[in-house]
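Peer 1: Give me coordinates for this.
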Amino acid sequence: KVYESISNGNFPLILGGDHSLGLGSIAGASKSIKNLGVVWIDAHGDINTDITSPTGNIHGMPLAASFGIGHEALVNVYENRVKIKEENVFHIAGRDLDEGEVELIKGSKGQFYTMDKVKKLGIKNVVKDMLNYFKNKVDAVHVSFDLDSIDSLFAPGTGTPVKDGLSVEDAKYILESLALSGMMCSLDIVELNPVLDKDNKTLDIAMYLIKNTLSKLKYGLENKLTA
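Peer 2: Reported below is the predicted structural model:
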């Protein structure tokens, strides 16, 4: 469905619970876009493999599988191919990383801006670095936004909340900057768990971010599709 949407000149918004859905959205987007970039905004690395994962949860593996690392059943979802180049990944807000993920990040060609780095640089400089990194490097960018990237104080309604994360305004700035850049071709919003939410705080944040991002959206894929 993501492939069909982008190929028809539309903008797919993919809503879900489990972040493993990123396997499918990236697979679809990368079939449409010749050279796809991915911005992954998440408290977790999501670059575990079946070997490194301490839990075996697939929602901790989609990013690694998308650039060709991990179990072949995940790497080859939808089509038997690597979906994205490792150097076309820009990860923001990581702060709860497993030991195996830390080792993968050390040797990675991708960009990983942990919360420590975000706090040191400031969100505007992080976004500036991100946009400059992708400029003239990719044809379009898929954005995968996990609500647990936001500080658990503000967004409790998610399966694995983590403190000391992004503020709501930080998240808004990242997403609207990508929307205004004209590079964003598709967007995941994931890991909302209403059962764990408090007074719909996380739901309200999700709706706020979606409405604001889509209201700022500028993109054109006429020259970027493989079809």
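Peer 1: hey, let's count contacts and neighbours off CA atoms from now on
Peer 2: OK.
Peer 1: secondary structure class for Ser152?
Peer 2: Classification of Ser152 by DSSP: H, G, I helix; E, B strand; the rest coil places it in coil.
Peer 1: Next: the one 3 residues further on.
Peer 2: Each residue gets one of three states, and Ala155 gets coil by three-state DSSP.
Peer 1: which ones are touching the closest residue to it other than its chain neighbours?
Peer 2: Closest residue in space to Ala155, ignoring its immediate chain neighbours: Thr202 at 4.7 Å, by Cα to Cα, 6 or more residues apart in numbering. Each residue near Thr202 by Cα atoms under 8 Å, 6 or more residues apart in numbering is listed here: 147, 154-158, 192.
Peer 1: Please give the structure of this sequence too, so both can be compared:
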Amino acid sequence: VREKGIEKIASAALEKLKDCEQIYISFDVDSLDSSISVGTGTPVPNGLTVEEAIQLNAELIKDKRVCCWEIVEVNPTLDTENTMAEAAFEVLETTTKSLVDNY
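Peer 2: As a prediction, this is how the structure comes out:
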């Protein structure tokens, strides 16, 4: 994502799925950087920033073949400061806005 940019990565992913009639996006919060993903069982160093996740999901959701989108792996028992839930909600809110704006 950082080397090629969000638009190229989203475009490449959608190109690989060009023969699919429907696309189901499952956004795993484990992909976020470990400084953000404190409320998940598998934090990843050097993962996506919240802004990168927002941009990537907003770009992917523009494809008319997307039939479902979800966020997974938020674990409230590990998220004692509500950091992950707030980041996940920000991704959800912006992705939903992108969806509404493109339909």
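Peer 1: Let me know the TM-score between chain one and chain two.
Peer 2: Laid over one another, the chains give 0.84 as their TM-score (TM-score structural alignment, normalised by the length of the second structure), with 102 aligned residues with a Cα RMSD of 2.0 Å.
Peer 1: distance of whichever residue in the second structure pairs up with the residue nearest to Ala155 of the first structure from Glu52 of the second structure?
Peer 2: Matched across to the second structure, Thr202 of the first structure falls on Met84, judged by TM-score structural alignment. Separation of Met84 of the second structure from Glu52 of the second structure (Cα to Cα, to the nearest Å): 15 Å.
Peer 1: for Gly5 of the second structure, same thing?
Peer 2: 9 Å.
Peer 1: Now list whatever residues contact both of those two.
Peer 2: By Cα under 8 Å, 6+ apart, no residue touches both Gly5 of the second structure and Glu52.
Peer 1: So which of the two has more stuff around it?
Peer 2: Ranked by neighbour count (other Cα atoms under 10 Å), Gly5 of the second structure and Glu52 place Glu52 first, with 17 against 12.
Peer 1: Ignoring the adjacent residues along the chain, who's closest to the more buried one?
Peer 2: Of all residues not flanking Glu52 of the second structure in the chain, Ile6 sits nearest, at 7.3 Å (Cα to Cα, 6+ apart).
Peer 1: count of neighbours near the one you found?
Peer 2: Ile6 of the second structure has 20 nearby residues by other Cα under 10 Å.
Peer 1: Which residue in the first structure aligns with it?
Peer 2: Checking TM-score structural alignment: Ile6 of the second structure goes with Ile123.
Peer 1: The match of Thr202 of the first structure: which element?
Peer 2: helix 83-101 (DSSP states H and E).
Peer 1: which of the residues in that helix are buried?
Peer 2: 84-85, 87-88, 90-92, 94-96, 98-99 (16 or more other Cα atoms under 10 Å).
Peer 1: what do you get for stretch 14-27 of the second structure?
Peer 2: 14, 23, 27.
Peer 1: now stretch 59-75 of the second structure
Peer 2: Buried, per 16+ other Cα under 10 Å, within stretch 59-75 of the second structure: 59-63, 65-66, 69, 74-75.
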